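Engineer: Quick one, fold the following:
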Amino acid sequence: MTSDAPSVSATTPDATPARVPTGPVAGFVPALEGMRGLAAVGVLLTHVAFQTGTFSVPVVGPLLGRLDLAVAVFFALSGFLLWRPHAAAARGLGPEPSARRYLLHRAARILPVYWVVVILVLALLPGAGGGLGLWLANLTLVQVFVPLSLTQGLTQMWSLSVEVAFYLLLPLFGWLLVRLSGPRARWRVPVLLGVAAASTAWTFLPIATVDGVNIENWLPGYLSWFAAGMVVAETAAEVAARPVGSARPRLARIADRRWALLAVAAVAFAVAATPVAGEQDLTTPAAWQFAVKVSLGALVSFCLLAPLVLGTSVRTRWLGGEFAVTIGRWSYGIFVWHLAVLAVVFPVLGISPFAGQFPLVAAATLVLTVPVAAAGYALIEEPVRVFVRDRERRRRAVRPASEDDSAAVASNTETAGAATASTAAP
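Structural biologist: The predicted structure is shown next:
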């Protein structure tokens, strides 16, 4: 994922000079990129744990299996990064972002390397290919709605489908909340929390589907994970909008208690690793178990994200360091490539799936996936990003200054990850 977010300099619709947001409400936060890289490795490890059968090992197995909550971290990161311009605009820190430019950058960020992976996996990986329907479902990211289209080497893409659904609906979310601006902006967090709470009841609804389609793989069930990041974005914007020296919002003060939040995240993760949040195998959880899992995932992601964004004395030397940020930059590639690499690792090592050997298989998969992801970033992701960026600059060169300002605000969304950004499936 790329991260070049310029600062915002804009005027409000009534031509009153807007305050210029700084820090996490507008700029690049290195520790978040490091967090994304860490989550990407967690995604890889949870899939290796499942396919080596390690998830059934007492204590260690359930903990490794529940690393699928890295998806919650990815979704929360997307919610935070992509919602920042809307939260800022609601408080006079800039205009609403351009939906056209936002969607263009999301497509450029997600689709090129994804299409390359899908084509190579379906064409070359034994057992992955299928008919035209399978190809179309995966190429168009609607596989969660098409029976039996989550094929070998691509099963993790269910969450990318969820992510893209969120991308498409985000401008609508922004429009629906646009009236909650100025003094009414204080109601935005309660509304988001209400949506998050309501979404946990998703699987209780009597929604009929065809065999092979699971509503647990649809966006509504995961809105609480995105909302966790959106709430952080709203709070960061509120901090930026208040006069210097004024009282910080309650959530910002809570975020200052870093170690308390980390303890809460650890306890929530441990509870999620028990059967109360569903089994570690492919058994479909009961509706209440799914609700518990997504609730705990939202709590974990908020507790990890909030201190990095809102904390006033949080040290992020490691997460914000060059190594962690570099892994974060390659995180989308790690996500889209790792299951295809894992499918190759088993025969190369002469190990059968579900036959153990987790340390060896995990090490081999990680060692092979990272350079593949780095190559994909250098050869596909970054060139496409630069092309789109330069194209937009040329386009803005002939546009009125006020439109340029709106485009500058929209560019903040480029810092968001895909699949989250890279996202992952259990």
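Engineer: Only C-alpha atoms from now on, for both contacts and neighbour counts.
Structural biologist: OK.
Engineer: which residues touch stretch 348-362?
Structural biologist: If you take CA atoms under 8 Å, 6 or more residues apart in numbering as the criterion, stretch 348-362 is touched by 44-45, 48-54, 342, 345-346.
Engineer: Would you point out the most distant pair within these?
Structural biologist: Across those, the longest distance by CA to CA is 16.3 Å; it joins Thr54 and Val345.
Engineer: now the other sequence, so there's something to compare against:
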Amino acid sequence: MTAADPVQAPTRAGHYLGGLEGIRGLACLGVISAHSWMHWAPDTTPGGLAQSMALGLVLFFAMSGLLISLPFIRDIARGERRTDVRRFALRRVARVFPGYVVIFLLSSFVLQSVYLGNAVVVGREASAAGAGMMTDPVDLLANLTLVHTFFPATIQTGINPSWSLTSELCFYALLPLLLLPLVRWGGGFRRRAFWLATLPGLLFVAVGLVARLVGEEWWRHTPGMSALTAEFGPNGIAVLTRSLLAIADNFGVGMLVAVVFVWMERGHLAWLTRRRLFLVGTPVAAVGGVLTLWSADRHPWFVTAAMGLTAGVMLLVLVEPTARRTSSGIVRVFSARPLEHVGTISLSAYLWHYPVLLLVSRLDAHVPLVGGDDALTMVWAPVLVATGSILLGTLTYRLVEKPAMDWSGRR
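Structural biologist: All right, here's what the predicted structure looks like:
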């Protein structure tokens, strides 16, 4: 690969953008830990810790914004369309649906560990209450097609964290429509092209913040509804909150990182040295962390928006060495094989972790596996769920995900 032809980079983005697979793996483990703590040790877990681990999901969205928008940003920078939209669409569908459908069917009909109703309504801490085999044809169709998050009656049913895949698919569908028309006005890596390329990311950030504000005000004007029910329950507020609209800012942060990356890899932005990036990025990331804790009780809809600042800095620090054809200690840390493996199988592991959690809860009622709400459970429960999720995720990746991706590549 030469500086004049970055489009020929290897297709495995985690290796091309050094360390991203590792941080994806760490993010996946963070989400698994947070859900395990909330399920088995809600009283022992220090306030804000589980919520802070939700940074993992914010990182997922920001990384999608970075990686998925990257070829389109390059097209805008060059002023020349090279991205094949049909191939892009086929790759995205092959990336999400085969693995998801197989995991959902196994979780429902073999493990019988999917939610049959809204998880907030039917679920219970340290229990598999509300979980079983989904046989209702309408609920099945909604979940298999990943449209269940669009309707109050089916939101947070099935594999309840799969709502994020619905938002991802909406992002995939919208991105070409939004970015490709800008290609004709770009080109030459000029200043105009740079600001043109940043517009979609800024638009996503603005839409996300506005939608969050609407969701929070809607909740405040709905008497008697808890924030948890408003965010995840069977109601219109949750449909808005779990939609692409309300998390668009997380994707937008990643899109802005993609713009900086593209200009760096072509030798521009020389003034943004690694030293300056750390000097500016460290306080920005710290501000994001403080705002996350501050907004938890005051403005719950903006918690993950604040986390987006930290996620953006983390991604920019991680991809800067690759953009400039160098390396760094941080990249080497996140390129550790165990983390890279979890990152590679993260989609499957992420989808498996809640059915595994519910299955462990069902077994725990007969044979003690986890324990009570204490410090030992805080350590043991995430290890148990993560181990099962990684093992099943590895199998699903090798037998379903990778073959589907290989097929789409040949097509």
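Engineer: burial measure for the aligned residue in the second structure for Ala123 of the first structure, as a count.
Structural biologist: Aligning on TM-score structural alignment places Ala123 of the first structure opposite Phe109 in the second structure. Phe109 of the second structure has 14 neighbours, counted by other CA atoms under 10 Å.
Engineer: Look up how far Val102 of the second structure lies from Phe109 of the second structure.
Structural biologist: 11 Å (CA to CA, to the nearest Å).
Engineer: what's the answer for Glu401 of the second structure, then?
Structural biologist: Distance of Glu401 of the second structure to Val102 of the second structure, computed by CA to CA: 10 Å.
Engineer: neighbour count winner among those two?
Structural biologist: Glu401 (25 against 16).
Engineer: Verify the contact between that one and Val101 for me.
Structural biologist: No: here Glu401 of the second structure does not reach Val101: they are 10.6 Å apart, not a contact under CA atoms under 8 Å.
Engineer: how about the helix or strand hosting Val118 of the first structure: buried residues?
Structural biologist: Using DSSP states H and E, Val118 of the first structure sits within helix 99-124. If you call a residue buried by 16 or more other CA atoms under 10 Å, then helix 99-124 of the first structure has these buried ones: 99, 101-103, 105-106, 108-111, 113-115, 117-119, 121-122.
Engineer: what's the closest non-adjacent residue to Arg188 of the first structure?
Structural biologist: Leaving out its chain neighbours, the residue that sits closest to Arg188 of the first structure by CA to CA, 6 or more residues apart in numbering is Leu180, at 6.4 Å.
Engineer: same question, Ser164 of the second structure
Structural biologist: Of all residues not flanking Ser164 of the second structure in the chain, Arg242 sits nearest, at 7.4 Å (CA to CA, 6+ apart).
Engineer: Can you find the partner of that neighbour in the first structure?
Structural biologist: For Arg242 of the second structure, the aligned position in the first structure is occupied by Asn217, per TM-score structural alignment.
Engineer: One more: Val85 of the second structure?
Structural biologist: Residue pairing (TM-score structural alignment): Val85 of the second structure is matched to Ala99 of the first structure.
Engineer: which residue sits closest to that match, ignoring its sequence neighbours?
Structural biologist: Closest residue to Ala99 of the first structure apart from its sequence neighbours, by CA to CA, 6+ apart: Pro171 at 6.2 Å.
Engineer: Show me the helices in the stretch 301-426 of the first structure, by range?
Structural biologist: 322-329, 331-349, 358-376, 382-396, 401-410 (DSSP state H, counting those that start in this stretch).
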